[in-house]
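1. Okay, predicted coordinates and the sequence, questions at the end:
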Amino acid sequence: MSPTQEGPHSPSPSPAKSAGDGLQNSLSFSRAFWVNERLIAWNVDSGDCSCFLYASKTASLETVNDSIQGYEVKIKLERSGGGLPEDVLKKFPHIQGYEAYRLPPSSDVKSLLKCQLAVGITKPDGECCNATSLQLPGVLDDLFAYTGPLGAVFSDDHISLYLWAPTAQAVQALIFSQPTGGDPLEILELEEIDKVWTAKCPEHWEGYYYEYEVSVYHPTTLKVEKCSASDPYSCGLSSNAQRTLLVNLASETLKPEGWERLADMKPQILSFSDISIYELHIRDFSANDETVPPDICGGYEAFTLQDSAGMRHLKKLSDSGLTHIHLLPTFQFAGVDDEKANWKSVDFRILEELPPDSVEQQAQVTAIQDEDGYNWGYNPVIWGVPKGSYASDPNGPCRIIEFRKMIQALNQIGLRVIVDVVYNHLNASGPYDDSSILDKIVPGYYLRRNSDGLIEHSACANNTASEHFMVERLIIDDLLRWAVDYKVDGFRFDLMGHLMKHTMMRAKSALNSLSKEAHGVDGSSIYIYGEGWDFGEVAQNRRGINACQMNLGGTGIGSFNDRIRDAVLGGSPFGHPLQQGFVTGLFLQPNTHDYGGADEMLMLAISKDHIQVGMAANLREYIFADHEDLEVKGWEVLTYDRTPVAYAMSPTETVNYISAHDNETLFDVISMKTPVEISVDARCRLNHLATSLIGLSQGIPFFHCGDELLRSKSLDRDSYNSGDWFNRLDFSFNMNNWGVGLPPREKNEKNWPLIQPRLADPSFKPQKSNILEAVDNFLNVLRIRYSSPLFRLRTANDIQERVRFINTGPSAVPGLIVMSIEDGHEGVPGLTQLDPIYFFLVVLVNARPTETEFASPSLKEKALKLHPIQLMSSDELVKSSAYDASSGRFTIPARTTSVFVEHRS
């Protein structure tokens, strides 16, 4: 989700209140920052006036007749000359230029933090001319940063509860025997000891449920509220996270057979360069699979059926070389009721009878879209517990056991598992929403706020603040739980750029420190990557050095390469839907889009530069000849907004992709951007051309589930809540879901005039033969990638020394990429030998609508032959690719990727 990728819709933030004149609404805003134990920062100059801190434990502060009243404590602050200290500005760079006000040493700061607070500027005559409430994360980090136990901790004879809630006035734990309803069996009063609230309960309460009641001042209501919430460190939950389940994840009853040996049974990964990723939504995988029993369709258990159509397909991908499955959010999220009995559904039999361009399908789907079983899950409620709606029973320990069985089953067919983590925002905030957890327990701390104290919403809604100590700690603790207790193999970070770089680095270090001996996990094999977009309030390091693409070079953390995506497909997901790219017909086979007189041939050449940089793993220092035949480095090639194309310093820092769950599918984009008159066979070839380009690039290739099936969502640009109908997968390969009605109105209506005639035209719909050919071609790309380590070079130096682009400069054949990869000979000075089979590879990507010839003196007199896998392919066109050694001439069919190899003698 990003400015270059659409994500799921979240509730819109409430409009900001106006501050008005004078003090009328001043306490509704938090324009001052309490940054450490003795220092408050405020962007006002008090001059000859006095500054005071006011506190009320009963939340009685109010502004009356230009004065603050209702306080129980009033403390005069001393203006501190010289501005804010360097350590404060490093933590809060956005308050550069604020004045510093110091509290007297006698102030009881810890008691004050449990009160409603305000600061005011008072003139010598007693008139208060300015006032505001305070933001507290700085002082809470200074006094209450905590590294001890949190959540429910099990010992031999009791269970200890620990809750971090430093601003709370009182905390109770209500104990229940049932997941919902009923009166509490007991109410425990927690005691505040060593920075946390704690209580003990008997060990036989394991299997019971609890919820916290936290009495705390909440800045959104200006009242002391009694907030009811589950434990942020929950290990188990009742349905819809209403209560926390007292469960010990180390219990033997929760472990599938062989669970403790799983680390030794996982498919081996010798280098992160060997990774390839396939993105999959849990419900999509089996909801439409007729080989899966209805009672487990769409859930964790569907992955345990080794003979289902979906698992057979995943096994084929694995056997061809695919290494990792990336699962869309699996944690407890909002938007889908955990109780399946409450779901509503549409009748597929009725929808199947409607015209392919009808408006009726989307009307029926959207009528129940918030009451069905579908949502992508980018609506976090509690991060550390598997989602209940995917389990056979959302209450009790089922979700824990079944999630573990899913991981185990995927590992057993040779696939490691990456989970999608969404630490950049939360679904809800405030003291009343059932989905609000963290903001009930420590109001104003976990969520990032602007200079007025209003919550930032650039990451959908309710942005979190990893620059705060306990937010970062919660993120890292959560990652360790998924790694140790669920044995996942990697993490994909949603809107990673909204997290701080130090958070990502500490997370990487914590994961890397895990060992089989101590934790049952090999942390060195856990790969992390994410969306490194730089936008919103964190852009350009305004909140500290953030984890965006340009800041991550040299970290070993991967980020999505949107440059290659946009160059291949054309424009961006927020550009005009007809804007073409390298694969979709730019200059070579134009559609009706008006480029305003721009030189389309030049646009195509620049797009090729961007792609070639991406194929060289988007390395900053990679040197090649660009479209002007100038020798340039990757970072010197610029995007349309003058941003460097390349940002990586090692190949595993680049995740190359052209489609993901966000935006239209690859087939849909191609169907929209290519001229309406070309054949469906041509579109299918372009679909394969695009996936082959990613699959044969250096760096880590990433594919959206269904890229290989010509998957369609009927041109839906954001199917996060479009139900099973628009998100269907068919592993029987009978259909690709094209033409199942106009996509939902909310995100697509403005494009309906373009979409409708395409869906209505039967010539756009692929046949089963097209789908089967696409699957076969995709499997062959994987097989070719894993046939030689030269496609998976491990260092930037190896790529610079071995990878060359040949068809470059002003005389280059438009729409043709020619990449060679050279190996060394054992015992011969120069390049070391990496591949025992092949000495030289040539990859030719012909996006042209016609057969193309290309000759190069540097490729003459080589013993090149078409790759054996392509020679055995069912694709007759690719088998007609040819090479003449005497002239160094290649003949490549239209819309084809051909790979030639030179065997070692």
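-> Arrived safely. Note that the structure is a prediction, hence the values are computed from the model and not measured.

2. use CA for all of it now, contacts and neighbours both
-> OK.

3. Residue 617 versus the closest residue to residue 690 other than its chain neighbours, what's the distance?
-> Using CA to CA, 6 or more residues apart in numbering and skipping the chain neighbours, the partner closest in space to residue 690 is residue 583 (6.7 Å). Residue 583 is 19 Å from residue 617, where distance means CA to CA, to the nearest Å.

4. which of these two has more neighbours?
-> The residue with more neighbours, out of residue 583 and residue 617, is residue 617; 33 against 29, by other CA atoms under 10 Å.

5. Can you name the residues that contact that one?
-> 648, 650-652, 654, 656, 697-700 (CA atoms under 8 Å, 6 or more residues apart in numbering).

6. So what's the residue count around residue 78?
-> 16.

7. I'd like the next helix or strand past the one helix or strand it maps to.
-> Per DSSP states H and E, residue 78 falls inside strand 73-80. For strand 73-80, the following helix or strand on the C-terminal side (DSSP H and E) is helix 86-91.

8. If you count neighbours, what's buried in that next one?
-> 88-89, 91 (16 or more other CA atoms under 10 Å).

9. likewise stretch 610-617?
-> Quick answer for stretch 610-617 (16+ other CA under 10 Å): 610-617.

10. Counting by contacts, list what the strand holding residue 78 packs against.
-> If contacts are counted by 3 or more CA pairs under 8 Å, 6 or more residues apart in numbering; DSSP states H and E, strand 73-80 sits against strand 50-56, strand 99-102.

11. who does the very next helix or strand once past the first one touch, helix- and strand-wise?
-> Right, the one you point to is strand 50-56. Proceeding N to C from strand 50-56, the next assigned helix or strand is strand 62-63, under DSSP H and E. Under the contact definition 3+ CA pairs under 8 Å, 6+ apart, strand 62-63 sits against strand 68-69.

12. So which elements touch the strand it packs on?
-> Partner elements for strand 68-69 (3+ CA pairs under 8 Å, 6+ apart): strand 62-63.

13. So which of the contacts of residue 617 is surrounded by the most neighbours?
-> residue 699 (35 neighbours).

14. got a list of what that one touches?
-> Counting by CA under 8 Å, 6+ apart, residue 699 has contacts 273, 615-618, 651-656, 792-793.

15. Sitting in helices, which of those residues do you find?
-> residue 615 (DSSP state H).

16. if we can go back for a sec, quick one: the residue nearest to residue 690 from residue 784, how far?
-> In this view, residue 583 and residue 784 are 21 Å apart by CA to CA.

17. re the thing from before, so the residue nearest to residue 690 touches residue 691, yeah?
-> No. Using CA atoms under 8 Å, residue 583 is not in contact with residue 691; the gap is 10.5 Å.

18. In three-state terms, label the residue nearest to residue 690 for me.
-> Residue 583 falls in the coil class when you classify it by DSSP: H, G, I helix; E, B strand; the rest coil.

19. how near is it to residue 443?
-> 50 Å.

20. structure B:
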Amino acid sequence: MLMKQPCPEMHFTYQMPYGAALQDTGTQFSVFSRSATSMRLLLYNKINDLEPAEIIEFDAERDRRGDVWSMYVPGLEHGQLYHYQASGPWDPEHGHRFDAAARLIDPYAQALAGTYQKCDDGVVRPPKCVVIDDTFDWEGDTHLRHDISETIIYEMHVRGLTKSRTAKVKTSGSYLGVIEKIPYLQSLGITAVELMPVNEFPIRNPLGEKLDKPNYWGYDPMAFFSPHRGYAHGKKPGSQVTEFKQMVKALHKAGIEVILDVVFNHTCEGNELGPTISFKGLENQIYYILSEGQHYCNYSGCGNTLNGNHPVVREMIFHCLRHWVYNYHVDGFRFDLASILSRDRHGNLIPNPPMVELIAEDPLLANTKIIAEAWDAAGAYQVGSFGNHRWAEWNGRYRDDVRGFWRGDGGTLGALATRLAGSSDLYEHAGRPPHCSINFITSHDGFTMNDLVTYKDKHNLANGEDNRDGDNHNISDNYGVEGPTRKKGVRTIRSRQIRNMMATLLLSQGVPMVVSGDEIRKTQRGNNNAYCQDSDISWFDWRLVEKNADMLRFFQGLTKFRREQPSVRRQHFLTGKPVDGRKIPDVSWYSPDGHPLDWGQHDLAMLAYIAAPSRVDDPEGLGRDLVMMFNSTGQDRSFKLPAMGRGIKWNLFVNTAGVSPKDIYPDLDGPMPPSSRVVDVACHALKIYVSQPEPF
């Protein structure tokens, strides 16, 4: 009898049709250019070499197939450095900008090495491409595939997490530094990190000089397939490839998914005045959206716009996404200024854009999380209408409405209720579930949570633009003093407001996203546009972990509750109707006096009764009823528990006016409400009670 043998572990590697493909005895180089008249491969021996050690000409008859130039070079191994050069028409009026002297980065390069080199001959020398051996021992690692409805996202900057001396790590500011801080990330209760751009972007400018302002955030892509070399600890060409994979593997082992912030809307080549370092010198008129055949359309606000709905560019984006998913085990993507993907080759917004639909329907990306920043710099705002149910969106409406309510803005009561319940006004009409809403109150772009309650105005002088940069519409407040203060009353209100917003965020239907450092009251000193602050203004200050341990504990209690309670992460929208045979609706809204809420009132206090979900969403019966009492007024208020809650035993879960540890009861064992069923809620505060478990 033949015994069935266990199959050896298989690892799927995505093979790309372009770029430098390492083979047994050499390397195959393939690059697209429709209009080039000749193509050259430049090979270098060392990172700092100004001139190539060898130049190999592509044979137009033998090495060109259609619009693809492809050549096999024997003897080239992992770590080989190279550029391309392309000759062709210089005809800017018709979109051609070929420069036979330009050193060009391979659009499909898997890694870059070095930086821009200054030279007197006027030739731009960008970082060199690296031939990569993609072999890596994943040790059985696979995608975690957390359901998006159960996801808690932590937006994080790789360098910023450990660059400060306070991090006390061996490999600061690097992928390996992230690994050293995984125990902390685990302690937060998050399920995913959303990494700010890790694709290659410029460290130095094309003149070889230090940038006037550091490109800290990294929203200026240079090579979409390459991990950023600046975050590698090792100095050998290609170190970033191995170290990035080590980071992903370690995060997965800790149960944390990895989502990449990708920028498929522009490149660092800029407009007509920008350098030619890659796409411009290979096929400018295809890679970019041009006006009148020559001028760069600037829907990104960064000088140019990638032509994402051209078939060639569309193909590149798909290869890139698959490359990161299968060769780096990345779990998802957040698409920066994603509305640009809804523009055609002429820049017009189009219904049912093919690029957006194809990403959602790509079978190789079927288990990948896809999140859109559903607007662009040219006025497109598509929150609630971007793609189908596969697409989630950064919900900018959520941010603004929650900020406005807790600041005390009039007319925001109904908006808060809608956002708390999952933003059905934006998503239900299109058949999209609550998890299509990525709820956030702060992001990398804007005030931190601490600064949101500390400053009325932005303070961006450190950016060197006379405080002109950054958004002026912050929906923030300082509660009497601009900036830090010793006034106890002001400090008390600020502390409550941070807890109010954090609790609202983590207990709303939809998917919460928190910015790294908000859980410990990180400050950027009022800077709401720290894109160029590669300094302690932006870096994670690890001293705050101990200093603000009470806030950290509060945050951890909220994430624990969210992970355990299906009541706050439903698969379907709340309806206001009874569910699963119970007589009470899934959600009810009340005034503080216990009567049904009058949505026309101008009061800023309300009570929300959220019932446990049905057996469909909660087959194990783990869900609990919640009573949430919101008071964003400046006066203490009394709330009467609704009659429908009679007979249910309640325990206090959250009291944002409480002094730690009485601000949150992570084990849901807080005090019961008074026998009078009248609960006092302090000004600018939130109280939440949860029902004790009962068997079905």
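-> Perfect, thanks for sending it. The structure presented is a predicted model; accordingly, all values stated were derived computationally and were not measured.

21. TM-score for this pair?
-> The TM-score (TM-score structural alignment, normalised by the length of structure 2) is 0.80; 606 aligned residues with a CA RMSD of 3.2 Å.

22. Just to be sure, residue 408 of structure 1 is in a helix?
-> Yes. Counting by three-state DSSP, residue 408 of structure 1 is part of a helix.

23. And it, what's its match in structure 2?
-> Matched by TM-score structural alignment, residue 408 of structure 1 corresponds to residue 249 in structure 2.

24. count of neighbours near its match?
-> 26.

25. Same question for residue 452 of structure 1.
-> 18.

26. again with residue 268 of structure 1
-> Residue 268 of structure 1 has 12 neighbours, counted by other CA under 10 Å.

27. Ok, residue 251 of structure 1 next?
-> The burial count for residue 251 of structure 1: 8, using other CA under 10 Å.

28. contacting residues around whatever residue of structure 1 lines up with residue 373 of structure 2?
-> Matched across to structure 1, residue 373 of structure 2 falls on residue 531, judged by TM-score structural alignment. By CA under 8 Å, 6+ apart, the contact set of residue 531 of structure 1 is 1-2, 493-497, 548, 559-560.

29. Export the residues you listed to JSON lines and append columns for neighbour count and secondary structure.
-> Shown next, in JSON lines, are the contacts of residue 531 of structure 1 (neighbours: other CA atoms under 10 Å; DSSP: H, G, I helix; E, B strand; the rest coil):
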{"residue": "1", "neighbour count": "18", "secondary structure": "coil"}
{"residue": "2", "neighbour count": "20", "secondary structure": "strand"}
{"residue": "493", "neighbour count": "23", "secondary structure": "strand"}
{"residue": "494", "neighbour count": "26", "secondary structure": "coil"}
{"residue": "495", "neighbour count": "25", "secondary structure": "coil"}
{"residue": "496", "neighbour count": "27", "secondary structure": "helix"}
{"residue": "497", "neighbour count": "31", "secondary structure": "helix"}
{"residue": "548", "neighbour count": "27", "secondary structure": "coil"}
{"residue": "559", "neighbour count": "30", "secondary structure": "strand"}
{"residue": "560", "neighbour count": "22", "secondary structure": "strand"}
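
30. hmm, which of those residues are common to structure 2?
-> Retained in structure 2: 493-497, 559-560, out of those (criterion both residues aligned by TM-score structural alignment, their matches' CA atoms under 8 Å).

31. which one of the residues you listed is nearest residue 80 of structure 1?
-> Closest to residue 80 of structure 1 out of these is residue 497 (34.5 Å), distances taken as CA to CA.

32. Now do the same contact list for the aligned partner of the closest one in structure 2.
-> In structure 2, residue 497 of structure 1 lines up with residue 339, judged by TM-score structural alignment. When contacts are counted by CA under 8 Å, 6+ apart, residue 339 of structure 2 is found next to 372-376, 380-382, 386.

33. now the residues you listed: which count as buried?
-> Buried members of those, scored by 16+ other CA under 10 Å, are 372-376, 380-382, 386.

34. Give me the three-state assignment for residue 340 of structure 2.
-> Applying three-state DSSP: residue 340 of structure 2 is helix.

35. Contacts only, for it.
-> Applying CA under 8 Å, 6+ apart, the residues near residue 340 of structure 2 are 265, 299-300, 305, 308, 375-376.

36. closest to residue 530 of structure 2 among those?
-> Among those, and counting by CA to CA, the member closest to residue 530 of structure 2 is residue 300, at 18.4 Å.

37. what's the matching residue for the closest one over in structure 1?
-> Here residue 300 of structure 2 is matched to residue 459 in structure 1, going by TM-score structural alignment.

38. you'd agree that match is up against residue 424?
-> Yes. Counting by CA under 8 Å, residue 424 is a contact partner of residue 459 of structure 1 at 6.6 Å.

39. any common contacting residues for those two?
-> Contacts common to residue 459 of structure 1 and residue 424, judged by CA under 8 Å, 6+ apart, are 495, 498.

40. and the counterpart of residue 396 of structure 2 in structure 1, how many neighbours?
-> Matched by TM-score structural alignment, residue 396 of structure 2 corresponds to residue 562 in structure 1. By other CA under 10 Å, 22 other residues sit near residue 562 of structure 1.

41. Look up the closest residue to the residue positioned nearest the centre of structure 1, ignoring the ones flanking it.
-> In structure 1, the C-alpha nearest the mean C-alpha coordinate belongs to residue 494, at 2.2 Å (CA atoms, centre = their mean). Leaving aside its chain neighbours, residue 494 of structure 1 sits nearest to residue 422 (5.1 Å; criterion: CA to CA, 6+ apart).

42. got a list of what the alignment partner in structure 2 of the one you found touches?
-> Using TM-score structural alignment, the partner of residue 422 of structure 1 in structure 2 is residue 263. Applying CA under 8 Å, 6+ apart, we find residue 263 of structure 2 in contact with 197, 219-221, 335-337.

43. Distance check, residue 263 of structure 2 against residue 306 of structure 2.
-> Distance from residue 263 of structure 2 to residue 306 of structure 2, counting by CA to CA: 10 Å.

44. And residue 423 of structure 2, by the same measure?
-> 31 Å.

45. So which bits of stretch 44-59 of structure 2 are buried?
-> In stretch 44-59 of structure 2, counting by 16+ other CA under 10 Å, buried: 44, 46-47, 55, 58.

46. What of stretch 626-638 of structure 2?
-> Result for stretch 626-638 of structure 2 [16+ other CA under 10 Å]: buried residues 626-633, 637-638.

47. and the end-to-end length of it?
-> So stretch 626-638 of structure 2: terminal residues 18 Å apart, CA to CA.
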